[in-house]
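**Q** no sequence for this one, just the structure:
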């Protein structure tokens, strides 16, 4: 068999008609690898071809049901061979999914060759169009989920520095990580990062739902201490499996900006960057949302002082591996990365004022941390990673 040969499957129970098809293919000058079967049952098991020539009068199937069964089995391009003159049967075959139809008594080599070539091309175009459509649908769904999962922080206090960053996992699709930052009318600022267990479209949709519910609760003025309990109720009603849970960390910064309450629901402890990175002190670790055990979410009161920066993150950063090994970066490794990035972004004496401003930019720090972790990992992270930086005092 030549590499450029067209692989044809002829489904025909009449020896004379099968012989005519062979002669027509020779007359057409097509290079083909022809496989001939007499029944639809045989054909269904041999569909690894480029095109099927299908007779509608077979021992085990007659008429359009034969075509429908063949297409349902995953047939490629199909050219229907019918002994009936007129257009009704052929048009019905085209409507059912065939690429072309031929009347047996009116076929010659040129007609058959052209029909086979065109049918294969039409099928390829159909598959390309369908894949393009699926790709557009996926892109639109990803954009919709991205808007829901990764919103623009709603903060009006110009003195508060709020920076966010997100990096999708290895497949490039959004997972269940989410974040948000909202300032209330009284000046309180709440920042959130969360992570739905698992990775995929269901987790992303659930993360988007939880993030939207969280913002709604914050805007509605729900006391910070009640938010996780209500969010858990949303989780329980929206998750697709009862074992799905969510971890979250929430920082509620007081209007005076010198203190904050930290709520943890089974989530990694955020870092205080003052000036080197260290885990925030907390004696209150609540359970993950959706875990059927007792216990709530008591806040840890933080006295931050006049100048501070807090970094919240999801565990996609902690789970990064170091090079080709199996050792994970972990909290100590991430702490070292943050310190390394902070030192690298400290303005040098000889830099211009613009360079200094860029070096001190929190966005630069957030995205450099994400980039550095990816570099240590040796490529795209296995899991999503979301980062929120909240700072005060310049």
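**A** Received the coordinates, thanks. Computed from a predicted structure; not experimentally measured. Numbers count the residues shown, from 1 in each chain.
**Q** C-alpha only now, for contacts and for neighbours.
**A** OK.
**Q** show me the contacts for the closest residue to residue 167 other than its chain neighbours.
**A** With Cα to Cα, 6 or more residues apart in numbering as the criterion, residue 167 has its nearest non-adjacent residue at 5.2 Å, and that residue is residue 385. Listed by Cα atoms under 8 Å, 6 or more residues apart in numbering, the contact set of residue 385 reads 166, 167, 168, 169, 177, 313, 314, 315, 316, 317, 370.
**Q** try 6 Å this time
**A** Neighbour list for residue 385: 166, 167, 314, 316, 317 [criterion: Cα atoms under 6 Å, 6 or more residues apart in numbering].
**Q** How about residue 303?
**A** Neighbours of residue 303 in contact, by Cα under 6 Å, 6+ apart: residue 259.
**Q** in stretch 310-323, what's buried?
**A** Buried positions in stretch 310-323, judged by neighbour count with 16 or more other Cα atoms under 10 Å: 310-322.
**Q** One more: stretch 281-298?
**A** Result for stretch 281-298 [16+ other Cα under 10 Å]: buried residues 282, 284, 285, 286, 287, 288, 289, 290, 291, 296, 297, 298.
**Q** got another, please set it beside the one above:
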């Protein structure tokens, strides 16, 4: 039985409790005090149960119990009452005690059982409180993370636009991968997909910072190297260590929707479907990831689109799936093969097939944006 604290000013009653507990199989270590002031001085973290009389020199009734509950909120509390004070014991349980015992009406077996039950109830209560707290925190995090995911700024009917976002962290909605799409006042469509190296809340926060910075720059009319250099500066100031870098792909689709300008900043090449032709965007990379070298110029890649096309921009979580659980990775060629088999890009079907090939849930973060114009 774990150590307990006995708060009892009557020496005879205290002696009786100590004698009864000596009869149990593993007698507890008992710390006996005569007042609430002494109890506060001698209470230690290893004490798991408190037996308290509600008639003390410096506290009585519910006041005494409240002092104990404030002093030891995570400890089982048993109240000791007189023969004519059973109603006080019931009130004490309503106030927060685990149980009450009537002096003179208890033996060793009953006392030991009451202490054990009180300990178990307290453990159950604490576990329930932790569960509720965890659920509340999860809900708050879910609301926060949903609020941080972007809502594309697109004119209705201009193009088809689909996104998927799958964090690798368990029980998380947000990861270091990020995406966004914004249509400018001239009708040009700007999109970005990025990947902060690493996994965890720090990387997720950095990804959100970069995504919001990109949207702000885009709405301000800053694109290409001008925007990339600013994002590089933001990354260097916001990252927690100098080893953190970020890859990304930006694409600006001109207002006529027949031509795009892209920057592949250390990022996997997008998949482009034009008519019956399925291939990755050639001509990259534009340069190294953000956060590696200062004073970098990233070259633009001109991509003719035509009248009917589909453009898939994604993070490497999609192509770094293992093939049948082995050492080989899917890669861009494997991704193209799946798209050819499925005769087009449906993000749900595509990710489902990649997951099947991986033989388990994808371990890396994944963000994907599909923009399509049908003739």
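**A** Received the coordinates, thanks. Predicted, not measured: the structure shown is a model, and the values here were computed from it.
**Q** Please state their TM-score.
**A** After superposition, the two chains reach a TM-score (TM-score structural alignment, normalised by the length of the second structure) of 0.79; 333 aligned residues with a Cα RMSD of 3.0 Å.
**Q** about what we covered before: ok, of the buried residues of stretch 281-298 of the first structure, which one's closest to residue 151 of the first structure?
**A** residue 289 (21.6 Å; Cα to Cα).
**Q** residue in the second structure matching the residue nearest to residue 167 of the first structure?
**A** When the second structure is aligned by TM-score structural alignment, the residue opposite residue 385 of the first structure is residue 366.
**Q** Could you name the helices and strands sitting against the host helix or strand of residue 18 of the second structure?
**A** Using DSSP states H and E, residue 18 of the second structure sits in helix 11-21. Under the contact definition 3 or more Cα pairs under 6 Å, 6 or more residues apart in numbering; DSSP states H and E, helix 11-21 of the second structure sits against no other helix or strand.
**Q** burial of residue 155 of the first structure, as a residue count?
**A** By other Cα atoms under 10 Å, 17 other residues sit near residue 155 of the first structure.
**Q** can you check residue 147 of the second structure too?
**A** 10.
**Q** With residue 375 of the first structure as the reference, measure out to the most centrally placed residue in the first structure.
**A** Nearest to the mean C-alpha position of the first structure, by Cα atoms, centre = their mean, lies residue 173 at 2.6 Å. Distance, residue 173 of the first structure to residue 375 of the first structure, by Cα to Cα, to the nearest Å: 19 Å.
**Q** again with residue 236 of the first structure
**A** Residue 236 of the first structure is 37 Å from residue 375 of the first structure, where distance means Cα to Cα.
**Q** And for residue 304 of the first structure?
**A** Taken as Cα to Cα, the span from residue 304 of the first structure to residue 375 of the first structure is 32 Å.
**Q** Next: residue 207 of the first structure.
**A** Residue 207 of the first structure is 27 Å from residue 375 of the first structure, by Cα to Cα.
**Q** Have a look at these two and say which one is more surrounded.
**A** Per other Cα under 10 Å, whichever of residue 207 of the first structure and residue 375 has more neighbours is residue 207, with 28 against 15.
**Q** Contacts only, for the more buried one.
**A** Residues in contact with residue 207 of the first structure (Cα under 6 Å, 6+ apart) are residue 176.
**Q** can you do 10 Å?
**A** Residues counted as contacts of residue 207 of the first structure (Cα atoms under 10 Å, 6 or more residues apart in numbering) are 145, 148-149, 174-179, 194-197, 201, 213, 235, 239, 246.
**Q** Likewise for residue 184 of the first structure?
**A** Residue 184 of the first structure sits next to 154, 155, 156, 190, 218, 219, 220, 221, 255 when contact means Cα under 10 Å, 6+ apart.
**Q** can you confirm the fifth one is in a helix?
**A** What it means is residue 218 of the first structure. Yes: applying DSSP: H, G, I helix; E, B strand; the rest coil, one finds residue 218 of the first structure inside a helix.
**Q** which ones are touching the counterpart of it in the second structure?
**A** Using TM-score structural alignment, the partner of residue 218 of the first structure in the second structure is residue 218. By Cα under 10 Å, 6+ apart, the contact set of residue 218 of the second structure is 181, 182, 183, 184, 190, 191, 212, 224, 227.
**Q** could you redo the last one with a cut-off of 8 Å?
**A** The neighbours of residue 218 of the second structure, taking Cα under 8 Å, 6+ apart as the test, are 182, 184, 190, 227.
**Q** Compile those residues into TSV and extend it with columns for distance to residue 347 of the second structure and secondary structure.
**A** Output for those, formatted as TSV (distance: Cα to Cα, whole Å; DSSP: H, G, I helix; E, B strand; the rest coil):
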residue	distance to residue 347 of the second structure	secondary structure
182	20	strand
184	25	coil
190	20	strand
227	29	helix
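**Q** So which of the residues you listed wins on neighbours?
**A** residue 190 (24 neighbours).
**Q** Please enumerate the strands of the stretch 101-250 of the first structure.
**A** With strands called from DSSP state E, counting those that start in this stretch, the stretch 101-250 of the first structure shows them at 160-167, 177-183, 189-196, 246-253.
**Q** In CSV: those, plus distance to residue 328 of the first structure.
**A** Formatted as CSV, these follow (distance: least, Cα to Cα, whole Å):
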stretch, distance to residue 328 of the first structure
strand 160-167, 18
strand 177-183, 19
strand 189-196, 18
strand 246-253, 20
